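Novice: quick check, what structure comes out for this input:
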Amino acid sequence: MASARWEDLKTRLTSGLLMAVAGVALIWAGGPWFAALAALVSGLMLWELSRMTNPDARAAAVQLALLGGAAVLLARALPGVYVLPLLVAPALVGVSLLKQNRMIFAAYAVVILLAGYGLSMFRDNYGMVWLIWLVLVVIATDIFGYFAGRMIGGPKFWPAISPKKTWSGTIAGWIAAALVGVAFLQFTNAGLTLPVISAALSLASQMGDIAESAVKRRMGVKDSSALIPGHGGLFDRFDGLLGAALVMLIVSQFVVIPEVRF
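Specialist: This is a model prediction of the structure:
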């Protein structure tokens, strides 16, 4: 039984490490490189979402993926007044092309494209360090939640939606995210609220994961796709980042994000 509990760990860690290396390299490069990554991931997530909600609409899934990726890139080049309509457009096209679960697709499509565009602009506007902080908060939440949930176990967090998520794993994720915030206090001039904000983003990340689990349960699928060995699809892997990114992007409209000093 113990070996079965950890049987997916090697594959999960290997593919996770490869994704992390590629992601950090493109975050470091910034500019068009990271924008291309954001567009690619957004397009592939739309493809997965289309396939989950409308399994028979394979041609439409490809079209919506291409449209979504192009919208993320084009939105970066347009004045701000055009950004939201452009990012909403693929969702509206999906409503016209797809036959089932249209509102679920439309809602998640808008979230995916807003997050993809927002993350690429966040990198441009605030630099590499704060984007790495955001990603590390999500990664720490996932990894510590994974290990604590399996080692400690205990009561389920929301069994009707996400039967594997436990309170022990959830709280471990908050603590791990707060520690990431503490670490970033050492070389930034952020205020002492950073660990608290980090824990709040950890909760947002977990809510993103739970929301995606609800969609998968409604659609009767285990994974959004099989693109990433040990993780399922990009939607499975980045659902938490969607939640954390949206909350952070909203917060960034109301607070001053400090410069990083080394």
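Novice: rest of the way, CA atoms for contacts and neighbours
Specialist: Fine.
Novice: ok, now which ones touch S198?
Specialist: S198 makes contacts with 134, 137, 174, 177-178, 180-181, as judged by C-alpha atoms under 8 Å, 6 or more residues apart in numbering.
Novice: another sequence for comparison is provided below:
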Amino acid sequence: MTPPEPQSTKWDDLTVRLISSAAMVFVGAIGVILGGVWFQMLVVFVTAVMVWELWMMIRPKEPTKGMLLAALVASVMSGQLAEGSFWGMLLFLVVPVIGVTQLKTEAKTFFFFALGIQIAGWGLVHFRIDYGFFWLLWLMSVVIVTDIFGYFAGKAFGGPKFWPRISPKKTWSGTVAGWVGAAIVGFIFMLFTETGLWFMLVSVALSFAGQMGDIAESALKRRMGVKDSSTLIPGHGGLFDRFDALLGASLFLIFVADIVDVPGVVW
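Specialist: Next comes the predicted model:
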């Protein structure tokens, strides 16, 4: 008699996800702590891979063009991060424009996502340079804690879906739990700065921006009919799947830093 196959549970992917997450956190933490060219190289690599994944979701049968675009992204990002010029950011249009010329469908999709990915990467690097390790640690902590609280609350409590047409797995319980986690992070960091309780609200807003980055990538995958951006990371899919929330948070923080006086805490 053939033994029955083991039943899958909603926690089946937890071990793989934790191992992959630990590895990514370790590598990311080293880059963030070292800063400088080390963090820049890490961001350049991740940004280039995400643009490649974006291309492959749209045109999976043309991998060579995707790799060429990724190499061009790495070149442009390296030059721009070294120069640090605002006007040099116009170079970020190079890959989106070239991509548009190669696409008969989803050209606008590639243009805006590729541009957003590069600007978000630029923002992370310059936030580290301009404001120091402390505030980048806050940014990453909010994104990570939002994901952790959201994952466990969504798995444990379930309930109504947050946006079922776009991301059928995300629930309101997980979304709100992410906000709670972000508020806790904001409160902890508030204790070591001269900010007030309003900083908790900024942390929640940053959490929401990260969640919208996640939603945007989910909408893209749904539009392209794919489950993951790639299979590079066991349990997580691709780098785009893992860092979509960080992209959304980075774009939000670029806007906030322009209107709020963010004190530099250099390390």
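Novice: mind putting the contacts of S198 of structure 1 into TSV with neighbour count and secondary structure?
Specialist: Formatted as TSV, the contacts of S198 of structure 1 follow (neighbours: other C-alpha atoms under 10 Å; DSSP: H, G, I helix; E, B strand; the rest coil):
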residue	neighbour count	secondary structure
L134	21	helix
V137	30	helix
W174	28	helix
A177	31	helix
A178	25	helix
V180	22	helix
G181	24	helix
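Novice: quick one: which two of those are the most distant?
Specialist: Farthest pair in the contacts of S198 of structure 1 (C-alpha to C-alpha) is L134 and W174. Separation: 13.4 Å.
Novice: please tell me how far the residue nearest to G191 of structure 1 when sequence neighbours are not counted sits from L194 of structure 1.
Specialist: Closest residue in space to G191 of structure 1, ignoring its immediate chain neighbours: L185 at 7.6 Å, by C-alpha to C-alpha, 6 or more residues apart in numbering. According to C-alpha to C-alpha, to the nearest Å, L185 of structure 1 and L194 of structure 1 sit 7 Å apart.
Novice: again with A2 of structure 1
Specialist: In this view, A2 of structure 1 and L194 of structure 1 are 37 Å apart by C-alpha to C-alpha.
Novice: more crowded one of these two?
Specialist: L194 (18 against 7; other C-alpha atoms under 10 Å).
Novice: what lines up with that one in structure 2?
Specialist: Taking TM-score structural alignment for the superposition, L194 of structure 1 sits opposite F199 in structure 2.
Novice: and its match, what does it touch?
Specialist: 186-187, 190.
Novice: how close does the strand or helix carrying it sit to structure 1?
Specialist: Using DSSP states H and E, F199 of structure 2 sits in helix 198-224. Aligned to structure 1 and superposed, helix 198-224 of structure 2 gives a mean residue distance of 0.6 Å (mean C-alpha distance after the TM-score superposition for structure 1).
Novice: just after that helix, pick out the following helix or strand.
Specialist: Per DSSP H and E, helix 198-224 of structure 2 leads on to helix 239-259 as the next helix or strand towards the C-terminus.
Novice: need the contacts of F199 of structure 2 in CSV (columns: distance to E62 of structure 2).
Specialist: Compiled in CSV, the contacts of F199 of structure 2 are given as follows (distance: C-alpha to C-alpha, whole Å):
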residue, distance to E62 of structure 2
G186, 44
F187, 48
M190, 48
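Novice: what's the match for A245 of structure 2 in structure 1?
Specialist: Mapped onto structure 1 by TM-score structural alignment, A245 of structure 2 lines up with G240.
Novice: what of L14 of structure 2?
Specialist: For L14 of structure 2, the aligned position in structure 1 is L9, judged by TM-score structural alignment.
Novice: contacting residues for the residue lying closest to its match once chain neighbours are set aside?
Specialist: Of all residues not flanking L9 of structure 1 in the chain, G230 sits nearest, at 7.7 Å (C-alpha to C-alpha, 6+ apart). The contact partners of G230 of structure 1, by C-alpha under 8 Å, 6+ apart, come to 8-9, 11-12, 15.
Novice: tell me the spacing between G230 of structure 1 and R237 of structure 1.
Specialist: Relative to R237 of structure 1, and taking C-alpha to C-alpha, G230 of structure 1 is found at 10 Å.
Novice: before we move on, what about L97 of structure 1?
Specialist: To R237 of structure 1, L97 of structure 1 is 26 Å away according to C-alpha to C-alpha.
Novice: and those two? which has more neighbours close in?
Specialist: With neighbours defined as other C-alpha under 10 Å, L97 of structure 1 and R237 compare such that R237 has more, 19 against 16.
Novice: dump the residue contacts of that one.
Specialist: Contact partners of R237 of structure 1, counting by C-alpha under 8 Å, 6+ apart, are H231.
Novice: quick one, longest strand in structure 2?
Specialist: strand 167-171 (DSSP state E).
Novice: quick check: it aligns to which part of structure 1?
Specialist: Per TM-score structural alignment, the counterpart of strand 167-171 of structure 2 in structure 1 is residues 162-166.
Novice: which of the residues in the matching stretch are buried?
Specialist: For stretch 162-166 of structure 1, a neighbour-count test (16 or more other C-alpha atoms under 10 Å) marks 162, 165-166 as buried.
Novice: burial count for G213 of structure 2?
Specialist: 22.
Novice: quick one: the residue mapped onto it from structure 1 and V247 of structure 1, what's the gap?
Specialist: The equivalent of G213 of structure 2 in structure 1 is G208 (alignment by TM-score structural alignment). From G208 of structure 1 over to V247 of structure 1 the distance is 10 Å, taken as C-alpha to C-alpha.
Novice: same deal with F187 of structure 1?
Specialist: F187 of structure 1 is 24 Å from V247 of structure 1, by C-alpha to C-alpha.
Novice: which of the two has more neighbours?
Specialist: Higher neighbour count among F187 of structure 1 and V247: V247, with 16 against 11, using other C-alpha under 10 Å.
Novice: got the contact list for the more buried one?
Specialist: By C-alpha under 8 Å, 6+ apart, the neighbours of V247 of structure 1 are 201, 204.
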